[in-house]
Each structure stands twice: as structure tokens, then as C-alpha cells.
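Colleague: How does the following fold in three dimensions:
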Amino acid sequence: MAEGVGPLVRRSSLRQQIADALRDEIITGRLQAGRHFTVKQIAETYGVSATPVREALVDLSAQGLLEVEQHRGFQVRQFTAEDFRTLTDARTLVVNAAFRRLAEHGMGDLPDDAIASVRRRAEAAARAARAGVLDVLIGCDLRFWGELSAMGGNPHLSEFLDRVRTQAWIYAVPHLRSLPDLAGVCWAGHVELVDAVAARDTAEALRLTKEHHTHTRALIEKLAPAHP
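Modeller: Just a heads-up that it's a prediction; the model follows:
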């Protein structure tokens, strides 16, 4: 049995590596919305066989990042302004509901090491936002919210929030890149939010979540008219 496991594990790992690389290309806008490509093109780009590429592209399609074009290949999904509004509404509603549930049942004991890890993510995200380093901000922000939501102990909630936050970033990035200087433009309240959670201050956590929602929506809706 052991002899048959190795190739499967390597293929699975390669599949995940390709999916992660393409996901990063899509989120940061290097693979732009509406871009068409085939399995063969991606396989040649990465110098691998078609099978793990096809599997990775199917995974990304399931995450809502790609659309399958029958007999043609794949296309990077194009999100609209309405998509962005509904995505940001959805993530805010879910996060608020999670904080309110914690308030009703008590925040409970949050492990110090988990709080410390999330705070490190928060500090990195806030630094990137203040400096205007968009690619770094995207990665730090996604990891921050991923770890923060995971503290609630519900993996389905974490998976949903990662999905909608990723899709919202995909819509927002091209608009943000239209600005000559992003320093101090994006929301940078990550550390304050961690402090509120650590202090079991649900009201402050809800206020900061609302602040994030309002700031982000206003910023992108201001930029969006230049990029239909």
C-alpha cells in the first residue's frame, strides 16, 4: 500500500500548489477578470502535466474564482459592483452575528497563543495598509480574518468568510490600483479589533466591524465609476 501512496500525495500537493499560486495571481489582479486560458496553457506555464492543473482549476471554479467555458477552457470570474455590495453585506452580517452570539453566550476563554498569533497578523496587515503595499495587505488581511474567524470554532463559518472576502478583494483590487498612492487609504483597524476581542468587548468589536464595512464600501464605490 505504501508504494501507491507517494505519487498520489505528490499529485495532491502539486494540485494545491498550483491552485494557491493561481489564486494569488487572481486576487492580486495579475490574472485579470475576464482572462481566458486553457489547461494546456497553465500546464506549460508551470511546466507540469495537465492532470494537477485541471484539478486545481476545478477547485478554483468551486471557490467561485473561475468560470468553466465549455470546450474552451476557463475564465477568471468578473465581479460586478452589485456583487461587491452583496459580498460585503454578507460578510458583515455574518461577522456581526458571530460577535453577537459570543456576547450572548460569553466570549469564553480565548487561548493566549491564538490571540498573540492573530495580533501578529493584525499588526502586519495594519502596517501594509498604512504603507499602501497592496499585495502584502491582501495576504495579511486574508490571514488575519481567517485566524480571527477560526477562533469561533466553526470551520464552515471560516470557510464562508474566506470565500466572500476573497471575492470582494478581487473586485476591489483593480480600483485600488488606479490610485497613484495607497498609503493610508485602506482600513487599518486590525489591531484595535483584536484588542476588542481579547478584552471581550463585543460592542467595540461590532463598532469596528461597522467602521471597516463603511470605510471599504465608500472607498470602492468612489473609485468604481472610473472602472465599470
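Colleague: Please count neighbours and contacts with C-alpha atoms only from this point.
Modeller: Will do.
Colleague: host element of Val68?
Modeller: strand 66-69 (DSSP states H and E).
Colleague: For stretch 98-110, buried residues please.
Modeller: Residues 98-100, 102, 107 are the ones in stretch 98-110 that count as buried (16 or more other C-alpha atoms under 10 Å).
Colleague: can you list contacts of that stretch?
Modeller: Identification of contacts with stretch 98-110 by C-alpha atoms under 8 Å, 6 or more residues apart in numbering yields 151-152, 198, 200, 202, 205-206.
Colleague: now swap in stretch 50-62 and tell me
Modeller: Outside stretch 50-62, the residues that touch it by C-alpha under 8 Å, 6+ apart are 11-12, 14-16, 18-19, 23, 39-40, 42-43, 66-68, 74.
Colleague: do you know how far the spatially most central residue of the chain is from Ala2?
Modeller: Within the chain, the residue whose C-alpha comes closest to the C-alpha centroid is Thr166; the distance, by C-alpha atoms, centre = their mean, is 3.0 Å. In this structure, Thr166 lies at 37 Å from Ala2, with C-alpha to C-alpha, to the nearest Å as the measure.
Colleague: And the closest residue to Arg77 other than its chain neighbours, how far from Val185?
Modeller: Beyond its immediate neighbours in the sequence, the residue positioned closest to Arg77 (C-alpha to C-alpha, 6 or more residues apart in numbering) is Leu66, lying 4.9 Å away. Using C-alpha to C-alpha, Leu66 is found at 29 Å from Val185.
Colleague: out of these two, which sits in the busier spot?
Modeller: Leu66 (23 against 16; other C-alpha atoms under 10 Å).
Colleague: Before we compare anything, build this one as well:
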Amino acid sequence: MPGSSGNGAVTRSTLRQQIADALRDEVLAGRLQPGQEFTVKEIAEQYGVSATPVREALVDLSAQGLLEADQHRGFHVHEYSLDDFRGMIEARSLVTDGMFHALDAGHRVFKELDEPRTAAAVAGVRRRGEEAQRAATAGDLTVLIGYDLRFWRELSLLFGNPYLADFLHRLRVQTWVCTVQHLRRITDLRGSLWSAHPEVADALYRQDTATARELLTDYNGHYLTLIEGLTAD
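Modeller: The predicted model follows:
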């Protein structure tokens, strides 16, 4: 029956996304290490599901640059280099600078705060920034990554271009995958993690893109210096 077939497709699609999200979180948490190999069968058994949604999820993560397919063997977590990290920072900066330029050019993102939905969205971004700041100050990398991704996702969506938001989110996930393997070598991360998310939100709310750019330059420089030092050890 058409209805049953549709429901099955929706269920499989949802399961595919759930598995992809779970595996991405495993990589970000450092439980799946760069170069670590696994098969569709192993993941299917781990989650107690059929092979089809697992294979689809792994293909999705490969397309996002988080995994690599090993012909006839399975998949492994992609290993990023320091040059990869530098390239990601540059690409990410070009995207965010484009957002700031749009604001300079009169984008209405923060000019409709009387509209309840916009006001709530802006307040939500600020709250994500505060949570990210608390996690960074406490040295809780796992919580920080979650709120950092949500902060930038929700902030970029305010500009009304879902393609830009998706692209920036993918870049930020890849950047965290690249850095987490190094950051988890630090026993106590308190004082080592950038924590000025609320200041970025406040600067953009004031349409002070000069300050926002300075904060992002500090953000990128902070992590680039940190990762360069860790990879040199």
C-alpha cells in the first residue's frame, strides 16, 4: 500500500539521520578516533538496526568529510592535517565575513526585533552563547561543542539563507572534528577554550561588525595557535 511504503521510507530516513547524528557525536566526543576502522555490520549490530540505514548514514558522513570509505573493507574516521585546519579556518572566515558584510549593507536581520519570532530567535542565540561560555570556562569540551554548533547555526539562520547556514554548520563540524583529537590531549581545559560567544552576539545586535570581526579574528587565532602548539609536541 502507498501509505505503508511512505511510512517505511520516513522511518528509515529518520533512523538514518539518528545514526548519522550519533556517529558524528561519537567522533566529536573522541570515542571514535581518527583512522579508526569499522564496518556497516559492526555499526548495525551496535545500534541493533538493519544494515541499510547504517550504510546510508555512513555515506552521508563520508559526503560531509567526517568518514572515508575503504573499498571492500568498510569506513574509517577521516584524519585531518594542520593544513586542513588552516583551510577550514580560512573558509569559515570568508563565510562569516560575508554575513557581516551583509549586515553592513543593511541586511534586516536585527532590524525587526519588534516581530516576536525574530526577538525570540535573537534571544535564543544569546542564550546559546552564554551556555557555550559557561562550558568553555569550565573546560567542558563536549558541552562547548554542542552549544558552539547551535550558536552559529541559529545565528546564521537569522540571515534568512538556509544554504549559507548549512554550509557554515558543515564547516564548523569539520573544524571541531579536526581539533577535538588534539584538545582531548589536554587534561584540564579550563582557561584554554575561547569563550566570547555572548560578546559576538551583542556586537552583532548593535550592528558593530568591526568588533564582531575582531572577536572572530581572536577566536581563529586562539585555536590556530593552540592546535599548532599541540601538533608540534
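Colleague: TM between them?
Modeller: TM-score for the superposed pair, counting by TM-score structural alignment, normalised by the length of the first structure: 0.95. Supporting figures: 226 aligned residues with a C-alpha RMSD of 1.2 Å.
Colleague: circling back to that earlier point, I'd like to check which residues are in contact with the residue nearest to Arg77 of the first structure.
Modeller: The neighbourhood of Leu66 of the first structure, defined by C-alpha under 8 Å, 6+ apart, consists of 57, 60, 74-77.
Colleague: hmm, which of those are common to the second structure?
Modeller: Using both residues aligned by TM-score structural alignment, their matches' C-alpha atoms under 8 Å, the second structure keeps these contacts from the contacts of Leu66 of the first structure: 57, 60, 74-77.
Colleague: re earlier: spatially, which two of the contacts of stretch 50-62 of the first structure are the most separated?
Modeller: Every pair in those was compared (C-alpha to C-alpha); the two farthest apart turn out to be Arg11 and Glu67, at 23.2 Å.
Colleague: So between these two, which is more surrounded?
Modeller: Legend: neighbour count by other C-alpha under 10 Å for Arg11 of the first structure and Glu67, higher for Glu67 (20 against 16).
Colleague: The more buried one contacts Phe79, doesn't it?
Modeller: No: using C-alpha atoms under 8 Å, Glu67 of the first structure and Phe79 do not qualify as a contacting pair, with a distance of 11.4 Å.
Colleague: Just give me how far the helix ranked longest in the second structure sits from the chain centre.
Modeller: Using DSSP state H to assign secondary structure, the helix with the most residues in the second structure is helix 2-28. Distance of helix 2-28 of the second structure from its chain centroid, counting by C-alpha atoms, centre = their mean, to the nearest Å, is 19 Å.
Colleague: and it, which residues are buried?
Modeller: 12, 15-17, 19-20, 23-25, 27-28.
Colleague: Out of those residues, which comes closest to Gly35 of the second structure?
Modeller: Val27 (10.9 Å).
Colleague: Could you measure from that closest one over to Thr142 of the second structure?
Modeller: Here the criterion is C-alpha to C-alpha. By it, Val27 of the second structure lies 11 Å from Thr142 of the second structure.
Colleague: What of Glu37 of the second structure?
Modeller: Here Glu37 of the second structure is placed at a distance of 22 Å from Thr142 of the second structure (C-alpha to C-alpha).
Colleague: check contacts around Glu68 of the second structure.
Modeller: Contact analysis of Glu68 of the second structure by C-alpha under 8 Å, 6+ apart lists 62, 75-78.
Colleague: Could you export these to JSON lines, including columns for neighbour count and secondary structure?
Modeller: Rendered in JSON lines, the data for those read as follows (neighbours: other C-alpha atoms under 10 Å; DSSP: H, G, I helix; E, B strand; the rest coil):
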{"residue": "Ser62", "neighbour count": "17", "secondary structure": "helix"}
{"residue": "Phe75", "neighbour count": "21", "secondary structure": "strand"}
{"residue": "His76", "neighbour count": "21", "secondary structure": "strand"}
{"residue": "Val77", "neighbour count": "22", "secondary structure": "strand"}
{"residue": "His78", "neighbour count": "21", "secondary structure": "coil"}
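Colleague: Same check for the residues you listed, but in the first structure.
Modeller: The contacts of Glu68 of the second structure retained in the first structure, by both residues aligned by TM-score structural alignment, their matches' C-alpha under 8 Å: 62, 75-78.
Colleague: the strands in the first structure, which residues?
Modeller: Along the first structure, the segments classed as strands by DSSP state E run 36-37, 66-69, 73-76.
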